[in-house]
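K.L.:
Show me how the following folds:
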Amino acid sequence: MSQTAIITGITGQDGSYLAEFLLDKGYRVVGVVRRSSAPNLWRIEHLLDRVELRSADLLDQLSLVRLMDEVRPDEFYNLAAMSFVPASWDTPLLTGEFNSQGVTRVLEAIRHVKPDTRMYQASSSEMYGKVRAVPQSEDTPFHPRSPYGVSKVFGHYITVNYRESYGMFACSGILFNHESPRRGLEFVTRKVTDGVARIKLGLADSLPLGNLDARRDWGFAGDYIKAMWLMLQQATPDDYVVATGETHPVRELVEIAFGHVGLDWERYVKVDARFLRPAEVDLLIGDPTKARTQLGWTPDVDFPALVKMMVEADVARLEKAAVPAQPLA
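P.N.:
Down below sits the predicted model:
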């Protein structure tokens, strides 16, 4: 019989790639969506005839219990979160409700309804914050520098606590930055590639950015979801850093993106203080040794290929949007 998986955050970048991956493996995929007057389904439109969508909310314990009771999943991937780091300063309490107590509600629903369900929790490299060691591994202490990072530390440790207290198969993936053409426009990678595409097509004449020297360990989201699945196929649950092990400054991202369309980035990029963080995370670089040796996971897409993929996708999207509709025959 095929496996059944629940994915919270299925309409997000990671959720859409994970849904594709699991469907290709023959899973029954149930995606969780919040009730909304304006559904945001563009990332999974091509999957709507293959996935089941159910209403539930990380803020509502009873909805999660009902979901677990109706679906009885083999695996539960908790990818839903308030995920835009800068916005967490504006909504710190709501960020905590989703990213901290929301995880607890998922764990409680699993524990009471079907405790043999294997659970994946999406942790984050932002938990390291003011880094204590370079590169960062599973044993590096956390020092988060944003309400988002703080909330993710709680979600991480409550997952560890339920694993150790109740014997649940609960894993956390400490994912470093992972990007794709499906990344939201508010994130710096998509902001850059979308801005490059607009400048190339004559739709904009400048690109305002924040700290060009901030460095990140960027990989392709389509590679990272494979690591999530591999964690839940192991004999025992554990936590893993998922990263490329390479770091790149925002400046290099900009250079590759503009260079790919034949433009000089220095003519168009303007540093804008509005986009500087109150507390910057200067150097995040993951040590994926454990994921490589225990899971057999390695990324396939390197950084230049990722940036070029995203630029090409944004150029194609904007060109398509500019084509006038053809009259009906």
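K.L.:
make it CA atoms for all contacts and neighbour counts henceforth
P.N.:
OK.
K.L.:
measure residue 101 to residue 151 for me?
P.N.:
To residue 151, residue 101 is 9 Å away according to C-alpha to C-alpha, to the nearest Å.
K.L.:
The two - which one has more neighbours?
P.N.:
Higher neighbour count among residue 101 and residue 151: residue 151, with 27 against 20, using other C-alpha atoms under 10 Å.
K.L.:
In contact with the more buried one, which residues are there?
P.N.:
95, 96, 99, 100 (C-alpha atoms under 8 Å, 6 or more residues apart in numbering).
K.L.:
Would you verify that it is located in a helix?
P.N.:
Yes: according to DSSP: H, G, I helix; E, B strand; the rest coil, the state of residue 151 is that of a helix.
K.L.:
Tell me how many other residues crowd the closest residue to residue 283 other than its chain neighbours.
P.N.:
Nearest residue to residue 283 in three dimensions, chain neighbours excluded: residue 215, at 5.2 Å (C-alpha to C-alpha, 6 or more residues apart in numbering). Look at residue 215: counted by other C-alpha under 10 Å, it has 20 neighbours.
K.L.:
Now a PyMOL select for only the buried ones of the contacts of residue 151.
P.N.:
Buried residues within these, by 16 or more other C-alpha atoms under 10 Å, are selected in PyMOL with:
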select buried, resi 95+96+99+100
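K.L.:
export the contacts of residue 151 to TSV and tack on distance to residue 106 and secondary structure?
P.N.:
Listed next are the contacts of residue 151 as TSV, based on distance: C-alpha to C-alpha, whole Å; DSSP: H, G, I helix; E, B strand; the rest coil:
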residue	distance to residue 106	secondary structure
95	16	helix
96	14	helix
99	11	helix
100	10	helix
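K.L.:
to compare against the first, here's another:
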Amino acid sequence: MKIALICGVSGQDGAYLAKLLLDKGYQVYGGSRDAQMASFNNLSRLGIRQDVKLVSISINDFRSVLQTILKVKPDEIYNLAGQSSVGLSFEQPVETLESISIGTLNLLEAIRFSNLPIKFYNAGSSECFGDTGKLAADELTPFRPRSPYGVAKAAAFWQVANYREAYQIQASTGILFNHESPLRPERFVTQKIVMAASRIAAGSKETLILGNIDIARDWGWAPDYVEAMWLMLQKEKADDYVIATGETNKLRDFIRVVFETLDLNWQEHVRTDPAFFRPTDIAEGHANPTKANHQLGWNARYTMDDIGRLMVEARRVK
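P.N.:
Prediction:
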């Protein structure tokens, strides 16, 4: 039985990945800063709360990381921890850089120090690319991040590449474009839209206030994307991969799909406010996932229209 350690198991991706690995017969350890106090609601929502062995680990603390690795002796480590909101990173740049960059470095150094044959997955981000215009970013596209979050993820990416080359650690980064699900917290704009539209459909008289709705992104389905993470660590040679649908849509299109699914006209319920605009933002995000398609045999099964409808349906069931 393979053993996996998921750092950041309480988040959207951590929960879906834990379920995937459990279904594949893994023994799954879930790391959290305080495993006794954390709620792990996402694990409960997926019905796997009792199946994941929870451990307390602070990835900003090297000793904590090393002790956990020596105790668990995992075959695979998935680093999904750290501050995960681009918007919040402008308000908390130091916390963002430390939790992502220093946390990743501690994990890599602890793997090196342990001398265990551990395969390592690092959660990268399309935010590293910045604004590429109409260019579909692939693994060779230069990084020009436009947020503290993107800067931190870019630093972590190069740390992984350095440890792979310098110490032959089997470490890979998945450069994931936006991916959503019903497990997203409301601070993410897609869930904010779904929850507000659902309340309006139920009779609320509120108006949904958003920032720039003309931004364009490649939106995918989170359960698809965690499968790509697992596939990366099954390869004999570690490498980095862009994970995306290859289809880009404007945020206003996502809004339209969500409201139409609820038989509403979004233009009657939504307005924009420049106060919600970010200091710097990416106008468009385009992706080229060809390498993952060919080398991993991975393809996104759902695109933006599907995701809007699936998130609305999840609210209806709830």
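K.L.:
Just give the TM-score of the two.
P.N.:
Put the two chains on top of each other and the TM-score (TM-score structural alignment, normalised by the length of structure 2) is 0.97; 316 aligned residues with a C-alpha RMSD of 1.2 Å.
K.L.:
hang on, the earlier thing: ok, the residue nearest to residue 283 of structure 1 to residue 117 of structure 1 distance?
P.N.:
To residue 117 of structure 1, residue 215 of structure 1 is 37 Å away according to C-alpha to C-alpha.
K.L.:
about what we covered before: closest one of the contacts of residue 151 of structure 1 to residue 265 of structure 1?
P.N.:
The closest of the contacts of residue 151 of structure 1 to residue 265 of structure 1 turns out to be residue 95 (C-alpha to C-alpha; 34.7 Å).
K.L.:
Contacts only, for that closest one.
P.N.:
Neighbour list for residue 95 of structure 1: 81, 82, 88, 147, 148, 151 [criterion: C-alpha under 8 Å, 6+ apart].
K.L.:
if we go to 7 Å?
P.N.:
82, 88, 148, 151 (C-alpha atoms under 7 Å, 6 or more residues apart in numbering).
K.L.:
shouldn't the residue nearest to residue 283 of structure 1 be in contact with residue 252?
P.N.:
No: if you go by C-alpha atoms under 7 Å, residue 215 of structure 1 and residue 252 don't touch, sitting 9.3 Å apart.
K.L.:
Filter the contacts of residue 95 of structure 1 down to the ones in helices?
P.N.:
Using DSSP state H to define helices, the subset of the contacts of residue 95 of structure 1 located there is 148, 151.
K.L.:
could you redo the contacts of residue 95 of structure 1 as a markdown table and give each row distance to residue 225 of structure 1?
P.N.:
Listed next are the contacts of residue 95 of structure 1 as a markdown table, based on distance: C-alpha to C-alpha, whole Å:
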| residue | distance to residue 225 of structure 1 |
| --- | --- |
| 82 | 19 |
| 88 | 24 |
| 148 | 21 |
| 151 | 22 |
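K.L.:
Can you say which of the contacts of residue 95 of structure 1 are buried?
P.N.:
The neighbour count (16+ other C-alpha under 10 Å) marks 82, 88, 148, 151 as buried among those.
K.L.:
which among those residues gets closest to residue 68 of structure 1?
P.N.:
Scanning those for proximity to residue 68 of structure 1, where the rule is C-alpha to C-alpha, the winner is residue 82, at 22.1 Å.
K.L.:
what kind of secondary structure is the residue nearest to residue 109 of structure 1 when sequence neighbours are not counted in?
P.N.:
Nearest non-adjacent residue to residue 109 of structure 1, counting by C-alpha to C-alpha, 6+ apart: residue 65, 4.8 Å away. With three-state DSSP as the basis, residue 65 of structure 1 sits in helix.
K.L.:
Structure 2: which residue goes with residue 65 of structure 1?
P.N.:
Residue 65 of structure 1 maps onto residue 66 of structure 2 when the alignment is built from TM-score structural alignment.
K.L.:
thinking its match is in contact with residue 110, fair?
P.N.:
Yes: using C-alpha under 7 Å as the test, residue 66 of structure 2 is close enough to residue 110 to be in contact (5.1 Å).
K.L.:
so where is stretch 160-168 of structure 2 in structure 1?
P.N.:
Under the alignment (TM-score structural alignment), stretch 160-168 of structure 2 falls on residues 159-167 in structure 1.
K.L.:
Touching that stretch from outside, list them.
P.N.:
Contacts for stretch 159-167 of structure 1 (C-alpha under 7 Å, 6+ apart): 168, 169, 170.
K.L.:
Alright, I will stop here.
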